[in-house]
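Undergrad: just coords:
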């Protein structure tokens, strides 16, 4: 299982979203470039970066900083945050982003996202944000008409690099246990590798995800910033060979 240590960037600073509140980010007084390098030195295979300004659609521009992170990290970068056009996706692929995370655009323009997946195989990640059983868009602010299952099935034949699933209910409640079931159910119903987001609070969460079939990875951000999780220890757990488990009858 691959762990994706995460940098959430807002106005050039590293932040975390406490219980998903976009309007109340927690500011971390750390250097984004140095932190990216530290994650790579710890043994991470990928870095996940979210541009919060782009996600909010406001005037902040983190482009220069994110380009520096892509150049300096030493590992491939998976970039998300408010992608709304083909031009934006292809521009950041040209700038060196290893993968692009797409959510809202896939709801409104599914054929375009499928086309991008074909043009850039293994570089497009589909994002599913789920709240009270409904698929959310626009940075968790708007419910869509799709169920998560139907939306995921729509992209079953697209050559996606994977699917990121966030259970917003558990994220807001700060309780990861419910998310395990939601994410496990979606992973069981798709051929795409599934990346769990927003539910790693401890090493135990990494260990539990490691045993769920279809889970290929986990995005981990705030727990690293608060030092509730040590990245080196988490990577050791994620890479360990799972022991055999008995099947439920």
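TA: Nice, I can see it. Values in this document were obtained by computation on a predicted structure and should not be read as measured data. Numbers count the residues shown, from 1 in each chain.

Undergrad: rest of the way, CA atoms for contacts and neighbours
TA: Will do.

Undergrad: pretty sure residue 228 sits against residue 201.
TA: Yes. Applying C-alpha atoms under 8 Å as the test, residue 228 and residue 201 come out as touching, 7.0 Å apart.

Undergrad: so where's the longest helix in this structure?
TA: Counting residues, the longest helix in the chain under DSSP state H turns out to be helix 177-188.

Undergrad: in that one, what's buried?
TA: Neighbour-count burial for helix 177-188 flags 179-180, 182-184, 186-187 (criterion: 16 or more other C-alpha atoms under 10 Å).

Undergrad: for residue 234, state which of those is nearest.
TA: When the buried residues of helix 177-188 are compared for distance to residue 234 (C-alpha to C-alpha), residue 180 wins out at 17.5 Å.

Undergrad: ok so, going back, any chance you could list what contacts the helix or strand that comes right after the longest helix of the chain?
TA: With elements assigned by DSSP states H and E, the helix or strand that comes after helix 177-188 is strand 194-197. Residues outside strand 194-197 that contact it (C-alpha atoms under 8 Å, 6 or more residues apart in numbering): 162-167, 183, 187, 214-220.

Undergrad: which strands and helices lie in contact with the longest helix of the chain?
TA: Applying 3 or more C-alpha pairs under 8 Å, 6 or more residues apart in numbering; DSSP states H and E, we find helix 177-188 packed against strand 162-167, helix 168-173.

Undergrad: comparison target below:
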């Protein structure tokens, strides 16, 4: 299982949020470039970067920083946050980013997602952020009436190859991932699934790995020491 250390960017700094609440941010590193380099040096093989400013504004606010992070880390990088146009995707991918995550627009503009997948294939991932099983959009500010399972099935029909699923209610809470929902997704679709939200320990990563998932994202637990990069490397290697 591929494990992605997460770096969330706000105002040019690495931050962590609690349940996606922008008013409850904690700065974990003022230097995101150094953070990316540190993760890679400690064994990270792929980074997950979210432009939180971009998620709110609908444009790649932290693009230059992300480019520098990728250059410093020298490992693959997937990026999400406010990606709502083909021009943004073109720019990210042409600048060396390995995979782009389409989040809110996956629900609100399925034609855009379809066009992106048709043009770039596996370089496009779709993000599903949900609360109580219903999809959230616009930086988690709006909750729809669409089931996460229904949206996942629609994405599969569009030939999306990778879905990143975040349970908002668990994100940043260290209460453990939603194994039930991840297991339901694994049964519902046959594409690559990445779990996000709530990971609090090495045991959580091992439990996700046992579900047969393609990947998992580790954020807050990594910054506060509940999980070490050694844990990540060992769980990754044991899953292959």
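TA: Good, I have the coordinates. All values reported here derive from a predicted model rather than from experimental measurement.

Undergrad: looking at residue 228 and residue 201 of structure 1, which one has more neighbours?
TA: Between residue 228 of structure 1 and residue 201, counted using other C-alpha atoms under 10 Å, residue 201 has the larger neighbour count: 20 against 13.

Undergrad: if I look at the more buried one, how far off is residue 47 of structure 1?
TA: Distance, residue 201 of structure 1 to residue 47 of structure 1, by C-alpha to C-alpha, to the nearest Å: 18 Å.

Undergrad: same question, residue 87 of structure 1
TA: From residue 87 of structure 1 across to residue 47 of structure 1, the span is 23 Å (C-alpha to C-alpha).

Undergrad: tell me which of those two has more neighbours.
TA: More neighbours surround residue 47 than the other of residue 87 of structure 1 and residue 47, with 26 against 10 (other C-alpha under 10 Å).

Undergrad: that one and residue 32 touch, don't they?
TA: No. Contact criterion C-alpha under 8 Å: residue 47 of structure 1 and residue 32 do not qualify, at 11.7 Å.

Undergrad: where do the contact lists of the two overlap?
TA: residue 7.

Undergrad: who's in contact with residue 135 of structure 1?
TA: When the contact criterion is C-alpha under 8 Å, 6+ apart, the partners of residue 135 of structure 1 are 128-129, 143-148.

Undergrad: so what's the residue count around the closest residue to residue 123 of structure 1 other than its chain neighbours?
TA: Nearest non-adjacent residue to residue 123 of structure 1, counting by C-alpha to C-alpha, 6 or more residues apart in numbering: residue 99, 4.2 Å away. Residue 99 of structure 1: 24 surrounding residues under other C-alpha under 10 Å.

Undergrad: isn't residue 99 of structure 1 up against residue 121?
TA: No. Counting by C-alpha under 8 Å, residue 99 of structure 1 does not reach residue 121; the two are 9.7 Å apart.

Undergrad: what touches both of these two?
TA: Shared contacts of residue 99 of structure 1 and residue 121, defined by C-alpha under 8 Å, 6+ apart, comprise residue 161.

Undergrad: all strands for structure 2, in order.
TA: Remark: strands assigned in structure 2 by DSSP state E are 2-10, 13-18, 21-29, 47-51, 77-80, 99-102, 124-131, 134-137, 142-147, 162-167, 192-196, 215-218.

Undergrad: just put these in CSV and tack on distance to residue 209 of structure 2.
TA: Listed next are those as CSV, based on distance: least, C-alpha to C-alpha, whole Å:
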stretch, distance to residue 209 of structure 2
strand 2-10, 9
strand 13-18, 24
strand 21-29, 27
strand 47-51, 18
strand 77-80, 20
strand 99-102, 22
strand 124-131, 19
strand 134-137, 24
strand 142-147, 24
strand 162-167, 15
strand 192-196, 10
strand 215-218, 8
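
Undergrad: closest to residue 236 of structure 2 out of those?
TA: Across those, residue 236 of structure 2 has its closest neighbour in strand 2-10 (5.9 Å, C-alpha to C-alpha).

Undergrad: mean per-residue distance, that closest one to structure 1?
TA: Once fitted to structure 1, strand 2-10 of structure 2 is off its aligned match by 0.7 Å on average (mean C-alpha distance after the TM-score superposition for structure 1).

Undergrad: contact partners of that strand?
TA: Identification of contacts with strand 2-10 of structure 2 by C-alpha under 8 Å, 6+ apart yields 14-16, 32, 36, 39, 44-53, 62, 214-219, 222, 232, 236.

Undergrad: in it, which residues are buried?
TA: By neighbour count with 16+ other C-alpha under 10 Å, strand 2-10 of structure 2 contains the buried residues 2-10.

Undergrad: determine which two of those are furthest apart.
TA: Using C-alpha to C-alpha, the two most remote members of those are 2 and 10, lying 25.2 Å apart.

Undergrad: endpoints of stretch 18-25 of structure 1, how far apart?
TA: Stretch 18-25 of structure 1 end-to-end distance (C-alpha to C-alpha) = 6 Å.

Undergrad: ok, and what's touching that stretch?
TA: 15-17, 26, 56, 168, 171-174.

Undergrad: again, only this time at 7 Å
TA: With C-alpha atoms under 7 Å, 6 or more residues apart in numbering as the test, stretch 18-25 of structure 1 has contacts from 15-17, 26, 171-174.

Undergrad: need the max-distance pair from those.
TA: Farthest-apart pair in these is 15 and 173; separation 19.1 Å (C-alpha to C-alpha).

Undergrad: more neighbours: these two, which one.
TA: Comparing residue 15 of structure 1 with residue 173 by other C-alpha under 10 Å, the one with more neighbours is residue 15, at 24 against 11.

Undergrad: dump the residue contacts of that one.
TA: For residue 15 of structure 1, the contacting residues are 8-9, 25-28, by C-alpha under 7 Å, 6+ apart.

Undergrad: same question for residue 82 of structure 2.
TA: 54-60.

Undergrad: just the buried members of those residues?
TA: Applying 16+ other C-alpha under 10 Å to the contacts of residue 82 of structure 2, the neighbour count classes 54-56, 58-60 as buried.

Undergrad: out of these, which sit inside helices?
TA: Within these, residues falling in helices by DSSP H are 54-56.
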